[in-house]
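> What follows is a predicted protein model with its sequence.
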Amino acid sequence: MDRLNKTAVEHMKAMRQAFETDRSRIIISGNIGPRGDGYKPSDMLNVAEAESYHSDQIATFKDAEADLVSAFTMNYLEEALGGVNAARVKEIPVVISFTLETDGRLPDGGTFENAIETLDRTTGNYPLYYMVNCAHPLHFKNKLGSEKTLKRVKGLRANSSTKSHEELDNSVEIDKGDMDLLAREYLDLRNSMPALSVIGGCCGTDHTHIERICESLLAKA
């Protein structure tokens, strides 16, 4: 894993050298994920265990000179906090991205707002920003919390599929969803999330979804 992560960062450095411009800066993120199933938090870590578990991989990205670390599909507070603590020890910026269920809550039942408030309070606002990934906007729209919370949410990598995590787990075919609906929902979310500036896609998406989302956002810029 150490070798592959370092190779990935070197590959991204070459891509940056080839394609970065003054108008389009390229940031290299070392991505990590949860220890277990991103959809089903089980055998959950405490904060110290999570810090220890994620420390080695975060150290690899630090040594490889990634610009930051992004932890995706976090599904409960303690593991996210352990990841932030590990990044702080290694002195590398970190982004935390939570996945949410169809009720807008984390898979362990906690609220998105409480997770962000607790992480910021406990770590002195160490995370650069927060994201939501692997959920359709219809699942969490108007459920993310207060205006203060929304100001800390800068990124979104939504599913095109409106299926629940359980349904996705049991699917035998990719559900590409309604591309136009997804683009409209991104636009609506930008109006309620003033900091939103990092976008992408998750389950069911490909480059055509991202293109449609960008067209929608740029048309209303």
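Received it, and whenever you're ready, just let me know what you need. Residues are numbered from 1 along each chain as shown.

> From here on, just use CA atoms for contacts and neighbour counts.
OK.

> Which positions within stretch 12-32 qualify as buried?
Buried residues in stretch 12-32, counting neighbours by 16 or more other C-alpha atoms under 10 Å, are found at Met12, Lys13, Ile26, Ile28, Ser29, Gly30, Asn31, Ile32.

> Nearest to the middle of this protein, which residue? Look it up for me.
Ser97 (3.1 Å; C-alpha atoms, centre = their mean).

> Is the closest residue to that one other than its chain neighbours part of a helix or strand, or is it coil?
Among residues not flanking Ser97 along the chain, Met131 sits closest, at 4.2 Å (C-alpha to C-alpha, 6 or more residues apart in numbering). Of the three states, Met131 takes strand under DSSP: H, G, I helix; E, B strand; the rest coil.

> Isn't Met131 up against Val95?
Yes - Met131 is in contact with Val95 according to C-alpha atoms under 8 Å; the separation is 7.5 Å.

> Check whether Leu138 sits in a helix, strand or coil.
With three-state DSSP as the basis, Leu138 sits in helix.

> How about the contacts made by it?
Thr102, Thr162, Glu185 (C-alpha atoms under 8 Å, 6 or more residues apart in numbering).

> The last one and Asp206, how far apart?
Spelled out, it's Glu185. 17 Å (C-alpha to C-alpha, to the nearest Å).

> Against that first model, consider the following:
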Amino acid sequence: MSVYRNALPQLGDQLFLLDGGMETTLIYLDGLELPHFAAFDLLSTREGEEKLEAYYLPFVELARRSRRGLILESPTWRASPDWAEKLGYSLDELDDLNRKSIGLLERIRERYQTAGTPMVISGCLGPRGDGYVPNQGMGVNEARDYHQRQVDVFAGSAADMVAALTMNTIEEATGIVLAAQAASIPVVISFTTETDGRLPCGVSLAEAIEAVDAATDTGPIYYMINCAHPDHFTPALTEEPWTRRVRGIRANASRKSHEELDRSTELDAGDPSELGAQYAQLRERFSHLNVLGGCCGTDIRHIESIAGHCAH
């Protein structure tokens, strides 16, 4: 059963860590094949499940060592119906793998959680299409209906919340929030930006957050930014009220654009120390930012740097 669904500890002042770029780590550093960038596919075998557990453990150890909270994000960014069909899974098989992902995180929490390191389990959702290419043809109701099945599976599990990462349109983000509200589970929306600090669909972060809040009666418990470098989105963050709704960051290691990353055949891990310093600068400006992790190209080195630079 869920532990924190009705009282999420990251809504307080304690710093919470996240993992890094799961898929890029598994592919480029661990040498695994992930068809369609789908980490959940590993859950179909015992060996794959063990590799996923091994992936999480360095972040668990870091959180315990530094006495930070930890949000355990499930490896299910691609575990929605359209992607499951591409991978040859039935909807029932997909449901089982989504449940299995939460079971894995539940076992990790039972084994490693301490009073100083609360561990929140988050069911991860991703965009229906390509995270870098907005699905302009999908409206709010269609998005809600598409994501409802995965949200319902997480709501019926030990997940404390759901988080939709790499959102690139207002409509899909709104639909996911409505699905989570229907399932009575807390939801986080994480938008991605291009190098100009705007969503791939062209709207600003301010416009996106204000629109989703207006359509859902301030439904998300908070917002995040992911899959973009701090150089890209920091100029868009202002002192206006909407910025207070942004509590988390999962930045890319690379300064490359989404188009450049799509064409890359090698991992660009950037500079972990520099990235950690940039997170600290963001925290100096926006002290409410307390959910910190990484996205593409980041690994345990980057999260260690972030934890170290944001120690105070």
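Cool, the structure landed. Everything numeric in this text was worked out from a predicted model, so none of it was measured.

> Can you give me the TM-score here?
TM-score of the superposed chains, computed with TM-score structural alignment, normalised by the length of the first structure, equals 0.96; 219 aligned residues with a C-alpha RMSD of 1.0 Å.

> picking up where we left off before, quick one: map the residue nearest to Ser97 of the first structure onto the second structure.
Aligning on TM-score structural alignment places Met131 of the first structure opposite Met224 in the second structure.

> what does Ser171 of the first structure give?
Checking with TM-score structural alignment, Ser171 of the first structure has Ser264 as its match.

> and its match, how many neighbours?
11 (other C-alpha atoms under 10 Å).

> ok, so what distance separates it from Asp95 of the second structure?
Distance of Ser264 of the second structure to Asp95 of the second structure, computed by C-alpha to C-alpha: 32 Å.

> cool, Arg128 of the second structure as well?
Arg128 of the second structure sits 16 Å away from Asp95 of the second structure, going by C-alpha to C-alpha.

> returning to that earlier point: the match of Met131 of the first structure contacts Val187, correct?
No - applying C-alpha under 8 Å, one finds Met224 of the second structure not in contact with Val187, separated by 11.1 Å.

> the inter-axis angle of the helix or strand harbouring the residue nearest to the centre of the first structure versus strand 129-133?
Element membership for Ser97 of the first structure, per DSSP states H and E: strand 94-98. Relative orientation of strand 94-98 of the first structure versus strand 129-133 (axes from the mean of the first three to the mean of the last three C-alpha atoms, to 10 degrees): 30 degrees.

> List the buried residues of strand 94-98 of the first structure.
Quick answer for strand 94-98 of the first structure (16+ other C-alpha under 10 Å): Val94, Val95, Ile96, Ser97, Phe98.

> Map the second one onto the second structure.
In other words, Val95 of the first structure. So Val95 of the first structure corresponds to Val188, using TM-score structural alignment.

> For the first structure, which segments count as helices?
For the first structure, the helices defined by DSSP state H cover 2-19, 47-63, 77-90, 112-123, 137-140, 147-150, 165-169, 179-192, 207-219.

> Format those as CSV; extra columns: distance to Ala158 of the first structure.
Formatted as CSV, the helices of the first structure follow (distance: least, C-alpha to C-alpha, whole Å):
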stretch, distance to Ala158 of the first structure
helix 2-19, 23
helix 47-63, 24
helix 77-90, 19
helix 112-123, 15
helix 137-140, 7
helix 147-150, 16
helix 165-169, 13
helix 179-192, 8
helix 207-219, 10
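
> Tell me which of the ones you listed is the most buried.
Across those, averaging neighbours per residue (mean count of other C-alpha atoms under 10 Å) puts helix 77-90 on top, at a mean of 23.

> Trace Asn5 of the first structure over to the second structure, please.
By TM-score structural alignment, Asn5 of the first structure lines up with Asn98.

> thinking that match is in contact with Arg149, fair?
No - in this structure, Asn98 of the second structure is not within contact of Arg149 by C-alpha under 8 Å, at 10.3 Å.

> Wait, Tyr126 of the first structure touches Ala87, no?
No - using C-alpha under 8 Å, Tyr126 of the first structure is not in contact with Ala87; the gap is 9.1 Å.

> Now list whatever residues contact both of those two.
Pro93, Val94.

> Please tell me how far the counterpart of Val140 of the second structure in the first structure sits from Thr122 of the first structure.
In the first structure, the residue matched to Val140 of the second structure (TM-score structural alignment) is Val47. Per C-alpha to C-alpha, Val47 of the first structure is found 12 Å from Thr122 of the first structure.

> Kindly report the same for Gly204 of the first structure.
35 Å.

> and Thr21 of the first structure, what pairs with it in the second structure?
Counting by TM-score structural alignment, Thr21 of the first structure lines up with Thr114 in the second structure.

> Return the residues in contact with its match.
Arg64.

> Name all residues that make contact with Gly155 of the first structure.
Gly155 of the first structure is in contact with Tyr129, Tyr130, Met131, Val132, Leu196, Ser197, Val198, Ile199, counting by C-alpha under 8 Å, 6+ apart.

> Map it across to the second structure for me.
Matched to the second structure by TM-score structural alignment, Gly155 of the first structure sits across from Gly248.

> Next: Gly30 of the first structure.
When the second structure is aligned by TM-score structural alignment, Gly30 of the first structure is paired with Gly123.

> Kindly report the same for Leu196 of the first structure.
So, by TM-score structural alignment, Leu196 of the first structure is matched to Leu289.

> Near its match, how many other residues are there?
Residues near Leu289 of the second structure, counting by other C-alpha under 10 Å: 23.

> With adjacent residues omitted, what lies nearest to Gly82 of the first structure?
Here the residue nearest Gly82 of the first structure, using C-alpha to C-alpha, 6+ apart, is Glu51, at 4.0 Å.

> That neighbour against Gly83, yeah?
Yes - using C-alpha under 8 Å, Glu51 of the first structure is in contact with Gly83, at 5.3 Å.

> shouldn't Arg245 of the second structure be in contact with Tyr223?
Yes - the criterion here is C-alpha under 8 Å, and Arg245 of the second structure meets it with Tyr223 at 5.8 Å.

> Show me which of the two is the more surrounded one.
Neighbour count, other C-alpha under 10 Å: between Arg245 of the second structure and Tyr223, Tyr223 has more, with 22 against 19.
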